[in-house]
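Trainee: Sequence and predicted model, in that order:
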Amino acid sequence: MTVQSRMIRTARIQTHVLERPATGKAVRRVLLVHGNVSSGAFFRDVLEALPDDIHAAAPDLRGYGESEAAPVDAARGLRDWSDDLAALLDALGWADADLLGWSLGGGVVMGLAVDHPGRVRSLTLVAPISPFGFGGTRGPDGTPNSPDFAGSGGGTVNAAFVAAVAAGDRSDAPGSPRDVLRKFYLNPEKFQPTPEQEEVWLSSMLTTRTGDDHYPGDFVPSEHWPNVAPGTRGVANAFSPKYTDLSAFADLQPPPPVLWVRGDADAIVGDASLFDLAQLGALGAVPGWPGAETCPPQPMLEQLRALLERSGANGGESREVVLSGVGHSPFLEAPEAFLAAFTEHLQKERRT
């Protein structure tokens, strides 16, 4: 079936969806949830490659793609997005679904499982953010480095990059959206997109709404390094550990089965992320770093792995697949290996 584009009015917002209906009766319904500075357009190839008996949809989250640019209330953590998805399931007439979440979307689908557990059959987490958000924490349990969660939130985002997104910059200048796509969304040493692919993905990135209510959000000054702390509005504050704590996922009885797929060359999500100011401070790229005892880099992989181990004690099942030479976008960089792991996960869940 051909991928279709349609706008759906839910009980919450106007949501744009790329949809690939099943051929004949659908035996599974799959929702694919994108990450930050992107949209559902990144999933078009996945939609086309899924087995014919799967009905799949890739929505644009609020503030991205063609969906409504409703503001993000960061004090709710990821719930504006996860509640939007629950409303979308209602509008689609789906009682439940298998959910895939990439990067920020990984946190969103975990949050949906916490708040609406009966609607989630399985989770596939693709290069997901930590269950304790992004930046400003230490240890497997997400202990904050400072009481105001300094080092996370809207003030930690590169302002020049945000301005370039807002301006629709299509250049290949250092730090431009195209440059970030090439160097960080993908591992340039192993994967170069076709010109056509790059233009589609860049166009998707440039749909991101910017400002205090969107990306990156507001911030407040802090007495703790790097002297900025989360505000209450917008994207980067919503996934700050001040407002995002998904540790309750491990307490679900039982948690849904989880497939975790990541690349070993991911520079965005990892235990030494180049987007974590503490890691940049340790490398000398951000001045004034107080040292590892006060402000260690966030162990993002360790934190998720510890949570999944906890969920195992409650009957949860998880599998971690690490793809060699792959960066932040396994489904783009290694589509055959990714699709094999993903479809195996869905087929295994189908038999249980």
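Mentor: That came through, no problem. Since we're looking at a predicted model, the values are computed, not measured.
Trainee: C-alpha only now, for contacts and for neighbours.
Mentor: Fine.
Trainee: and the closest residue in space to Arg233 that isn't next to it in sequence, what is it in contact with?
Mentor: With C-alpha to C-alpha, 6 or more residues apart in numbering as the measure, Ala74 is the residue that lies nearest to Arg233, at 4.7 Å, once sequence neighbours are left out. By C-alpha atoms under 8 Å, 6 or more residues apart in numbering, the residues touching Ala74 are Gly231, Thr232, Arg233, Gly234, Val235, Asn237, Ala238, Phe239, Tyr243.
Trainee: Which of the residues you listed fall in helices?
Mentor: In this view, these that belong to helices under DSSP state H are Val235, Asn237, Ala238.
Trainee: The first one contacts Asp218, doesn't it?
Mentor: No. With contacts counted by C-alpha atoms under 8 Å, Val235 stays clear of Asp218, the gap being 9.1 Å.
Trainee: quick one: which of these two has more around it?
Mentor: More neighbours sit around Val235 than around the other of Val235 and Asp218, counting by other C-alpha atoms under 10 Å; the figures are 30 against 22.
Trainee: now that one: how far from Leu89?
Mentor: Here the criterion is C-alpha to C-alpha, to the nearest Å. By it, Val235 lies 22 Å from Leu89.
Trainee: How about Arg262?
Mentor: Applying C-alpha to C-alpha to Arg262 and Leu89 gives a distance of 27 Å.
Trainee: so when I look at Gly107, I'm seeing a strand, right?
Mentor: No. Assigned with DSSP: H, G, I helix; E, B strand; the rest coil, Gly107 falls outside any strand and is helix.
Trainee: ok, now which ones touch Ala167?
Mentor: Counting by C-alpha under 8 Å, 6+ apart, Ala167 makes contact with nothing.
Trainee: let's bring in a second one:
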Amino acid sequence: MADMLVSAHGIEQNLLVRGPLDGLPVLLVHGNCSSAAYWAPLLRHLPEEWRIVAPDLRGYGDTETAPVDATRGLRDFSDDLAALLDALGMGPAVVVGHSMGGGIATQLLIDHPERVTALVLESPLSPYGFGAGGAGAVNPAFVAALAAGDRSGDTPTSPRAVLRTCYVADPASLGDDEEALLDTVLSTAVGEDNYPGDSVPAEGWPGVRAGTRGVANAMDPGHHNVADALVALEAKPPIAWVRGDKDVIVSDTSAFDLAYLGKLGVVPGWPGERDAPPQPMVSQTREVLDRYAAAGGQYREITFAGVGHSPHIERPEEFAAILREHVR
């Protein structure tokens, strides 16, 4: 892979590129608290003849730390990608999105359907958004550790500990890539304009609501909801939905969902199912993709047993095989 810096959508975007210019275009979109280099374990198993482009999103990696307008949902990111494809002269691509990147890839498809020939959603956030409370629901100890560049792993909220326990189910799967993958987590720009965003107090439980700036607020259901727009697309490319059954981030029982934690008694004051129901993220994705199929599209759900939030790291060869098959 080679680094390239491209000016597009008013910012300097860093990207990793590989393969011939006339190769099959494949766009890899990373998730929150990571960067393009988070795809490294997968890239070793992808065909050399593919033209792979993996950008750092704004505020991650070596791309410019531009602000995120949360009121637009994830459109700041998807608009960056559309402009980048224009700048590169890159034709319609197979788009692969991980976690938050799945939401960005879906938004790109909705706003620029001519850009996407096939979609691969790896552990994507729900089409109805992620969690509740926005930036105020993010653990401040983790944010502080990110800002400090903490590499220690001494506490459960350190970036290394989160990488080992939340990004994957089996920390041994990180192998020799652990330090480089930790680098991607620590590349996250921290602040009210980026991650997690501005925190806004609110009456009632949990005492916070989504603000108007930053990444966590952009994913909040109040700002990001692509369910109906995805189903309504006239042209529906095939979708492969890949997930791990041990994912603790995107799950029907997510450890990152305040309502579910409240139900468990971890977060005090939970008012109950009627006022604050936990978010069934996986079930929501399946419901929307079922509607997508009923409206003329097609999708496959592939579930890896014993795998967490990052199948492309925990089972890279199998993930690459799914991607090759989906392309065919």
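Mentor: Right, received. Where do you want to start? Nothing here was measured: the structure is a model prediction, and the numbers come from that model.
Trainee: May I have the TM-score of the superposed chains?
Mentor: Laid over one another, the chains give 0.97 as their TM-score (TM-score structural alignment, normalised by the length of structure 2), with 326 aligned residues with a C-alpha RMSD of 1.2 Å.
Trainee: re the thing from before, neighbour count for Arg262 and Leu89 of structure 1, which is higher?
Mentor: Under the neighbour definition other C-alpha under 10 Å, Arg262 of structure 1 and Leu89 were set side by side, and Arg262 has more, 28 against 17.
Trainee: Doesn't that one belong to a helix?
Mentor: No. Secondary structure of Arg262 of structure 1 (three-state DSSP): strand, not part of a helix.
Trainee: Structure 2: which residue goes with Ala285 of structure 1?
Mentor: Per TM-score structural alignment, the equivalent position to Ala285 of structure 1 in structure 2 is Val266.
Trainee: Which of the three states applies to that match?
Mentor: At Val266 of structure 2, secondary structure determined by three-state DSSP is coil.
Trainee: The aligned partner of Asn187 of structure 1 in structure 2 - how many residues pack around it?
Mentor: Residue mapping for Asn187 of structure 1 onto structure 2 gives Ala169, with TM-score structural alignment as the criterion. Residues contacting Ala169 of structure 2 under the criterion other C-alpha under 10 Å number 22.
Trainee: and if you look at the one 3 residues further on?
Mentor: One way to gauge burial is a neighbour count; for Ala172 of structure 2, by other C-alpha under 10 Å, it gives 11.
Trainee: what's the answer for the one 10 residues further on, then?
Mentor: Leu182 of structure 2 sits with 23 neighbouring residues when counted by other C-alpha under 10 Å.
Trainee: ok, now how distant is the closest residue to Pro287 of structure 1 other than its chain neighbours from Ser273 of structure 1?
Mentor: Using C-alpha to C-alpha, 6+ apart and skipping the chain neighbours, the partner closest in space to Pro287 of structure 1 is Gly281 (6.3 Å). According to C-alpha to C-alpha, Gly281 of structure 1 stands 11 Å off from Ser273 of structure 1.
Trainee: and stretch 295-308 of structure 1, which stretch of structure 2?
Mentor: Residue correspondence for stretch 295-308 of structure 1 in structure 2, counting by TM-score structural alignment: residues 276-289.
Trainee: Please apply the same query to stretch 32-47 of structure 1.
Mentor: Going by TM-score structural alignment, stretch 32-47 of structure 1 sits over residues 28-43 in structure 2.
Trainee: got the contact list for the matching stretch?
Mentor: Counting contacts by C-alpha under 8 Å, 6+ apart, the residues touching stretch 28-43 of structure 2 from outside are 15-16, 52-57, 60-61, 95-102, 104-105, 177, 180-181, 184-188, 312-313, 316-317, 319-320.
Trainee: Need the counterpart of Phe132 of structure 1 in structure 2.
Mentor: Across the two structures, Phe132 of structure 1 finds its equivalent in Tyr128 of structure 2, going by TM-score structural alignment.
Trainee: His345 of structure 1 versus Ser176 of structure 1, what's the distance?
Mentor: The span separating Ser176 of structure 1 from His345 of structure 1 equals 36 Å under the rule C-alpha to C-alpha.
Trainee: cool, and Val108 of structure 1?
Mentor: Counting by C-alpha to C-alpha, the gap from Val108 of structure 1 to His345 of structure 1 is 20 Å.
Trainee: what about the residue nearest to Thr137 of structure 1 when sequence neighbours are not counted, neighbour count?
Mentor: Excluding its sequence neighbours, the residue lying closest to Thr137 of structure 1 (C-alpha to C-alpha, 6+ apart) is Pro144, at 4.2 Å. Using other C-alpha under 10 Å, the number of residues around Pro144 of structure 1 comes to 20.
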